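Peer 1: Could you work out the structure for the sequence below:
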Amino acid sequence: MWRLTKNILPTRANLHKKGISLDLQCPLCHHEVETTNHLFLHCDLMKLTLFASHLGSHMPLQVDLFDWILSWLTCHDTLGTQLFCTILWKFWAARNNVVFRGDKLEPVCLVDEAMSFVQEFNDANPPRRGRASLPLITVTPPVSRPSFSVFVDAGCNLNGPTVWGLVLKNHDRITTFSACKCDDIAVDPIMAEALGVRWAIQFVREQGLHSVCIFSDAENVVNCIANKVKIDAIEMVAQDCRELLSSLPNVSVLFVRRDQNIDAHNLASLARLVGNQTWVGAAPNASVMSNYAENSATNCIVFGCFPAFC
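Peer 2: Have a look, this model is predicted:
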């Protein structure tokens, strides 16, 4: 990370500055000169790698690479920061394997390796006793011993479609209902997440559920709905959410870490293949998702799915 932020990684552009004559095209996408900025912010394979991760992130538009990295290094999501840094490290190593060994870079396999590395590191370095855990961010006071938990996540591309996944679990943490939704609209990631939370609230109301916690891994969206921050881009949707919640006194909206929202994330990815679908009971397992992928008539690729797909 130090070499990356100092822009001294031996990318082809940096080697050219030192007088080395070589092909300057990116060895991964072959679209632009391989600068540090291109490789880690604009390269197609980097975009796919980041979206395939449990971060489920999209590259920000018109942002400085180093400001973007700094925002991850200073955020409150410790696991997200670890995973982000590990993905950058693994991506550079994979790039070198492409250049020097002729390997193929597989985004899903790369992020699985990164997640396994982070988990192994944390297992070997447990939190120190007495370390305070991060507080939950809530819209309303958290429901005590909720009867149901709803997890929701979103995914989008600049040209559409936008997809969502929703998982309903009972008080024993058993999945009782799953759904994915796909809409041919192009919205920013923050709007997609806000629409996902609104969908979850509407689902709770339509099903007549009581004592429910709705979980989203979009902290800024949860804060906006809670009136803790103002985000003009989603204010109208946030207002809709607040009005819906006002009629549901035993429903809370909470922020959850990305690694605890994997089921909803995977269902959002699955929506790219199957469109709008619902399931009574547990979410589709890896074999079912594989069959959908193999039998789909589209050319879509599921990113961020179960480890069995690498």
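
Peer 1: going forward, measure contacts between C-alpha atoms and count neighbours the same way
Peer 2: Will do.

Peer 1: Shouldn't Val167 be within a strand?
Peer 2: Yes - counting by DSSP: H, G, I helix; E, B strand; the rest coil, Val167 is located in a strand.

Peer 1: doesn't Phe148 make contact with it?
Peer 2: No - with contact defined as CA atoms under 8 Å, Val167 and Phe148 do not form a contacting pair (10.3 Å).

Peer 1: who's more crowded, these two?
Peer 2: With other CA atoms under 10 Å as the criterion, Val167 and Phe148 differ in neighbour count, and Val167 comes out ahead with 28 against 23.

Peer 1: Contacts only, for the more buried one.
Peer 2: With contacts taken as CA atoms under 8 Å, 6 or more residues apart in numbering, Val167 has the following neighbours: 150-152, 175-179, 263-264, 283.

Peer 1: so how far is Ala226 from it?
Peer 2: Taking CA to CA, to the nearest Å as the measure, Val167 and Ala226 are separated by 22 Å.

Peer 1: hmm, back to that, quick check: of the contacts of Val167, which lies closest to Ala114?
Peer 2: Here the nearest of the contacts of Val167 to Ala114, counting by CA to CA, is Asp263; it sits at 18.6 Å.

Peer 1: which ones are touching that closest one?
Peer 2: Shown in contact with Asp263 (CA under 8 Å, 6+ apart): 151, 165, 167, 283.

Peer 1: this one as well, want them side by side:
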Amino acid sequence: MRAPGVWNREMVEFIFCPSTATQILALPIPLHGGEDVLFWPGSVDGFYTAKLGYDFVSSMTAANTAGSSSSTPPLGNSLWKKLWSRYGLPRCKEFSWRICRSFVPVRSALARRGMAVDLICPLCGIEEETIKHLWLCCPASRSVFFAIPLALRLERFVSLPDFLHQFLAVASADAIAEWQTAAYVLWEARNKLVFEGRPFSCDAVVRRTLQLVQRPSSAQVSRQPGIVLETVWRRPEEGMIKVNVDASFKSATDSGSGLIARDSEGQVLAAAASYPVVASSPVLAEAWALRWAIILALELGFRRVCFETDCLLLFQRWQKPPDGVSYLMSILRECLSFRRFFDVMTLSFVRRSGNSVADLLARRASTYAGLVWVEEVPSEALPFVSADYLAFMPVQV
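Peer 2: Now for the predicted structure:
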């Protein structure tokens, strides 16, 4: 290590192959040292349970027995939950589940069951129609997924499982709903071509996808009982400083952090961006961002601070004693150890819409790497700062 909490990147990359070096560099290093311990990586707190062991063995068994190019390994629990997001139409969500489980009667699947069918894809007429081909490799489907607002570049992915795991890990609920709808409409258009002779049109598929995509209105969401929605930035109490922090996770070696600090009048005190953030998962990137924000707040002389994040899992773990042995618990314990340097230090949760400035700085961190602004923000963040200020400005009567 060159400095406390930082790997010697050059040495690690010189000694190990790229894939191993990436995994090593993604390991968090405590600033104050500590003993190495063994923990179960499949849980947030690091503790092993019989259920987690069963899930691990089941996933390994399914991966080893996957024989065809169209079959996909099961997704983790968190990714399955995102797949069944409430934002999509039920038939689109159910159909995306069938794609993930290889339960769609594409021509290769029908042939394996003894049916005499033409194996060539009816959309492109070039390759065998498999689930991987139809939703990843077919030129017609690639045109559709690139033409929808998501603008997916499917040629970047080598397999359907690779796409599903990467996409579901980082996509928002409405983005997943858009992909599910496009996948469903694509199959619908394919069937109309095969059984009714209707010509396939990329523009028609895109138009129907946009018609079917459902996004909940604010009125629909606010009627849900038992849910407290913080959808806008709120000023801290008088004498407190609110530091909004966020992380943008792209890969283990390509993530960034952003923060903005404001007082009870809504005035900007500081803003900053950090890049790269090396973390093995989105929640670890969020934890690293929080630790970075706490240290920077101390350096700026802030002593009464309310930190705010849009990572619900991080906030939930913060509220419980961090008695686990995982990487996340280690970072949280280190964050809590800084409390003695503050007069007041709290962490609250806000939805992404109330964390827009920090989110922007995190997504643009590679451009602003290492920059700190005092009493100002970069020009592209000014509209978001103004929107936050106006959203909670007292009404003049």
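
Peer 1: if we can go back for a sec, which one of the contacts of Val167 of structure 1 has the most neighbours?
Peer 2: Highest count within the contacts of Val167 of structure 1 by other CA under 10 Å belongs to Val152, 29 neighbours.

Peer 1: Quick one: map that residue onto structure 2.
Peer 2: Aligned by TM-score structural alignment, Val152 of structure 1 pairs with Val245 of structure 2.

Peer 1: Leu193 of structure 2 versus its match, what's the distance?
Peer 2: For Val245 of structure 2, the distance to Leu193 of structure 2 under the criterion CA to CA works out to 49 Å.

Peer 1: follow-up on the earlier one: go through the contacts of Val167 of structure 1 and flag which are in strands.
Peer 2: Secondary structure assignment by DSSP state E places 150-152, 175-179 of the contacts of Val167 of structure 1 in strands.

Peer 1: now, among the contacts of Val167 of structure 1, which is nearest to Val108 of structure 1?
Peer 2: When the contacts of Val167 of structure 1 are compared for distance to Val108 of structure 1, the smallest value, 16.1 Å, is given by Asp263; criterion: CA to CA.

Peer 1: Now check the closest one against structure 2: what is it aligned to?
Peer 2: For Asp263 of structure 1, the aligned position in structure 2 is Val357, judged by TM-score structural alignment.

Peer 1: Show the end-to-end separation of stretch 254-263 of structure 1, please.
Peer 2: Span of stretch 254-263 of structure 1 from end to end, CA to CA: 16 Å.

Peer 1: cool, and stretch 247-256 of structure 1?
Peer 2: Across its full length, stretch 247-256 of structure 1 reaches 23 Å between end residues, using CA to CA.

Peer 1: And stretch 203-220 of structure 1, by the same measure?
Peer 2: 22 Å.

Peer 1: Can you show me the helices along the stretch 251-397 of structure 2?
Peer 2: With DSSP state H, counting those that start in this stretch, the ranges of helices along the stretch 251-397 of structure 2 come out as 282-299, 312-319, 327-337, 356-363, 382-391.

Peer 1: Structure 1: matching residues for the first one?
Peer 2: The aligned range for helix 282-299 of structure 2 in structure 1 is 189-206, by TM-score structural alignment.

Peer 1: Check the offset of that stretch from the chain's centre.
Peer 2: Relative to its chain's centre, stretch 189-206 of structure 1 lies at 16 Å (CA atoms, centre = their mean, to the nearest Å).

Peer 1: what's the helix or strand where Lys82 of structure 2 lies in contact with?
Peer 2: Applying DSSP states H and E as the criterion places Lys82 of structure 2 in helix 77-83. If you take CA under 8 Å, 6+ apart as the criterion, helix 77-83 of structure 2 is touched by 93, 96-97, 165, 168-169, 173, 176.

Peer 1: do you know how far Gly160 of structure 1 is from Pro107 of structure 1?
Peer 2: As for Gly160 of structure 1, its distance to Pro107 of structure 1 is 21 Å (criterion: CA to CA).

Peer 1: Looking at the two, which has the bigger crowd around it?
Peer 2: Neighbours around Gly160 of structure 1 and Pro107, counted as other CA under 10 Å, are more numerous at Pro107. The numbers are 24 against 15.

Peer 1: Leaving out the residues flanking it, which one is nearest to that one?
Peer 2: Residue nearest to Pro107 of structure 1 in three dimensions, not counting chain neighbours: Thr49, with 4.4 Å by CA to CA, 6 or more residues apart in numbering.

Peer 1: again with Phe349 of structure 2
Peer 2: Taking CA to CA, 6+ apart as the measure, Phe349 of structure 2 lies nearest to Thr309, with 5.2 Å between them; neighbours along the chain are not counted.

Peer 1: What number of residues are in the vicinity of the residue mapped onto that neighbour from structure 1?
Peer 2: Applying TM-score structural alignment, one finds that Thr309 of structure 2 aligns to Ser216 in structure 1. If you count neighbours by other CA under 10 Å, Ser216 of structure 1 ends up with 28.

Peer 1: And the one 10 residues further on, by the same measure?
Peer 2: Each residue near Ala226 of structure 1 was counted by other CA under 10 Å, and the total is 20.

Peer 1: what does the one 4 residues further on give?
Peer 2: Lys230 of structure 1 has 15 neighbouring residues, counting by other CA under 10 Å.

Peer 1: can you pull the contacts of it?
Peer 2: Lys230 of structure 1 sits next to Cys224 when contact means CA under 8 Å, 6+ apart.

Peer 1: can you check Val280 of structure 1 too?
Peer 2: For Val280 of structure 1, the contacting residues are 176-178, taking CA under 8 Å, 6+ apart as the criterion.

Peer 1: Filter the residues you listed down to the ones also in contact in structure 2.
Peer 2: Under the criterion both residues aligned by TM-score structural alignment, their matches' CA atoms under 8 Å, these that remain in contact after alignment to structure 2 are 176-178.
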